[in-house]
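Colleague: Pasting the sequence and the predicted model now:
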Amino acid sequence: MLREALNLRDAIDGYFNKWMELDCAGDELSSEDWIILEKIKSFLKKLKMTTKALESSFATLDNVLLAMDFVLAQFEAGKEAYIDDPIMAPMYNSGWAKLDKYYRLTDESPAYVAAIVLHPSHKWHYIQESWKKEWVESSKKLMETLWNDYKPVESPLPLCEVPSTTTNEFLNWRNKHLQPSLVTDEYERYCNSERVYGFTSALAWWLEETQQKNYPNLSKMAVDILSIPAMSAEPERLFSGAKITITDRRNRLGSDVVEALECLKSWFGIRELQGDVL
């Protein structure tokens, strides 16, 4: 609406000039009002672009906190730029307070942090570079708690017995190297490895056979987390599509059949699953 009003500014001003003496007198927009509307439109455009990016079919949970960080930075920049503006300052302050409220609610679930960490191009780099130290520490505790739900219970491997009577230095050296190496934690091994780039999506990367073998338990956790959409827009679209499936002549379809049909329709539209998977 703001965009259309600004595009039709000349027509709107002309209307008020022509009918100034009627009931609309006093409702006309001044030059200062038009400037304010332009500022508001410029800011809302950034919010719109962020929203559009997150409501797409392939936006997953790893984008949520990044998007909130981006929007929060826009609010903070606006608060500083219009600190003395009697009209714009309250808008930015109210918007920042509302976003901060919902940002704090993400602390109640480790899934948001896990989605970023399990993105092979981010891992802990983004959080450590962008967040305060105390936030990083609390996030790592949340991540460890979540990983413990997937982490396998490991039993210690029996050590090779080395004869205590041997005096052969070669046999002592050989037996020492026959000792099994300590089993490394999948999550720690993943975090300590180099970040990865050049893939279609984080979820597709975790579904690759290499990751399934190298991180059998962590990959399950990653698939569970990265399968969550960033917004409910796509699930709502799929839900609405069920009315096409359930017609008057299909009124005896059970809920399980309808669910299976909608899942198949959705999966056939996913590029990453084309080919041998389907």
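Modeller: Nice, thanks for sending it over.

Colleague: use CA for all of it now, contacts and neighbours both
Modeller: Fine.

Colleague: Identify the residues contacting residue 3.
Modeller: Contact partners of residue 3, counting by C-alpha atoms under 8 Å, 6 or more residues apart in numbering, are residue 41.

Colleague: Take this one as well and set it beside the first:
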Amino acid sequence: MSKPDGLQHIKCFISKQIHFYLLLARFTHCICVSGHALDYCDVIDNFVAKNRELRSLELSTADWDAIALVTKWLKSFRSATTQMSTTKCSMLSSTHAIFRGLQEDIRNSLAELPDGAPVKLKTSLMKAHRKLSDYYTKLDESLYYIWSSLLDPRISYQGLLADCGDDISLKSHLELAKERLTAHINELEEFWKLPQEDFENCDPVQWWAGRRAQFPGLSRYARDIFSIPGSAVAVERIFSGGRDTISLRRASLQPETIRTLMLVKQQLRLTQSAIQEI
């Protein structure tokens, strides 16, 4: 098996996930707006009642109840956005869990939907579930998502099998990913015998870096796989920082100078964060 090309697959993952992240960002914006509207619903109703031009836009009790339901649903998307935005540790192996969690929340919301709820709400939930399913199936197009889960010390192999349940497709993808790692099957089996690490306190990158002698082959794969970002957030931040560095008055900077400035800025940011955590 050839060694994964980290840079090439970073580009691949960014192109696939940027649309999903933008989708979550829109949901996050909606929850902020609807949340503020609910906080000031009485004020809004009074204002509309005093203005004839706005009477046609007056919201009924059922409308406010619908807004409250939607706001409740969107909290799951805001939580997913927060998880997808993290850059302090590798989260590629968490992508599957985030998608599955969102889908389960939507299914539960559909099951708990009141009988008198507007048809549009039910239709919207079904469309949201369908859209997430479309994105979720894209994860199966690359084995790197599954490899990241297989090599994550916080995730057990038996747990992955249990998550697959009776889904034959998921099990086949899991077995295929496992077969592609057979070049280091001895290391893989030894790795799976180790106790599962705590999800909150374990950094997979640091964990594998400390076990290079024990797992010389797998540690190289893990290094490349866990260096792939789970979303486009980190890259977008770099571009935003680049815009600040390459201003109109500094448009003639050489590429090497820009690279040095960006690296220095990032190092200063990391140092500042480390000092604040002390």
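Modeller: The structure has been received and is ready for your questions. Predicted model only: the values in this text are computed from it and were never measured.

Colleague: Looking at structure 1, name the residue matched to residue 146 of structure 2.
Modeller: Matched to structure 1 by TM-score structural alignment, residue 146 of structure 2 sits across from residue 113.

Colleague: what helix or strand does the residue nearest to its match when sequence neighbours are not counted sit in?
Modeller: Excluding its sequence neighbours, the residue lying closest to residue 113 of structure 1 (C-alpha to C-alpha, 6 or more residues apart in numbering) is residue 139, at 6.6 Å. In the assignment (DSSP states H and E), residue 139 of structure 1 maps to helix 133-150.

Colleague: and that helix, what does it pack onto?
Modeller: helix 111-117, helix 216-226 (3 or more C-alpha pairs under 8 Å, 6 or more residues apart in numbering; DSSP states H and E).

Colleague: now it, how far from the chain's geometric center?
Modeller: With C-alpha atoms, centre = their mean, to the nearest Å as the basis, helix 133-150 of structure 1 stands 17 Å off its chain's centre.

Colleague: farthest residue from the center of structure 2?
Modeller: When distances are taken from the C-alpha mean of structure 2, residue 52 lies farthest, 45.3 Å away, according to C-alpha atoms, centre = their mean.

Colleague: measure it to residue 46 of structure 2 for me?
Modeller: 12 Å (C-alpha to C-alpha, to the nearest Å).

Colleague: wouldn't residue 106 of structure 2 be in contact with residue 127 here?
Modeller: No - using C-alpha atoms under 8 Å, residue 106 of structure 2 is not in contact with residue 127; the gap is 10.2 Å.

Colleague: higher neighbour count, those two?
Modeller: Taking neighbours as other C-alpha atoms under 10 Å, residue 106 of structure 2 and residue 127 compare with residue 106 leading, 20 against 12.

Colleague: In structure 1, what residue corresponds to that one?
Modeller: Match for residue 106 of structure 2 (TM-score structural alignment): residue 75.

Colleague: Would you check how far apart its match and residue 39 of structure 1 are?
Modeller: For residue 75 of structure 1, the distance to residue 39 of structure 1 equals 13 Å [C-alpha to C-alpha].

Colleague: for residue 242 of structure 1, same thing?
Modeller: Counting by C-alpha to C-alpha, the gap from residue 242 of structure 1 to residue 39 of structure 1 is 41 Å.

Colleague: burial of residue 221 of structure 2, as a residue count?
Modeller: By the criterion of other C-alpha under 10 Å, residue 221 of structure 2 has 20 neighbours.

Colleague: Could you do the one 10 residues further on as well?
Modeller: Per other C-alpha under 10 Å, the neighbour tally for residue 231 of structure 2 reads 27.

Colleague: hang on, it packs against residue 15?
Modeller: No - taking contacts as C-alpha under 8 Å, residue 231 of structure 2 lies outside contact range of residue 15: 9.2 Å.

Colleague: Now render the helices and strands packed on helix 133-150 of structure 1 as CSV, adding distance to residue 52 of structure 1.
Modeller: Putting those into CSV (distance: least, C-alpha to C-alpha, whole Å) gives the following:
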stretch, distance to residue 52 of structure 1
helix 111-117, 19
helix 216-226, 19
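
Colleague: Of the ones you listed, which stretch is the most buried?
Modeller: Most buried of these by mean neighbour count (mean count of other C-alpha atoms under 10 Å) is helix 111-117; its value is a mean of 24.

Colleague: Quick one: residues in contact with that helix.
Modeller: For helix 111-117 of structure 1, the external contacting residues (C-alpha under 8 Å, 6+ apart) are 61-65, 106, 122-124, 139, 142-143, 222, 225-226.
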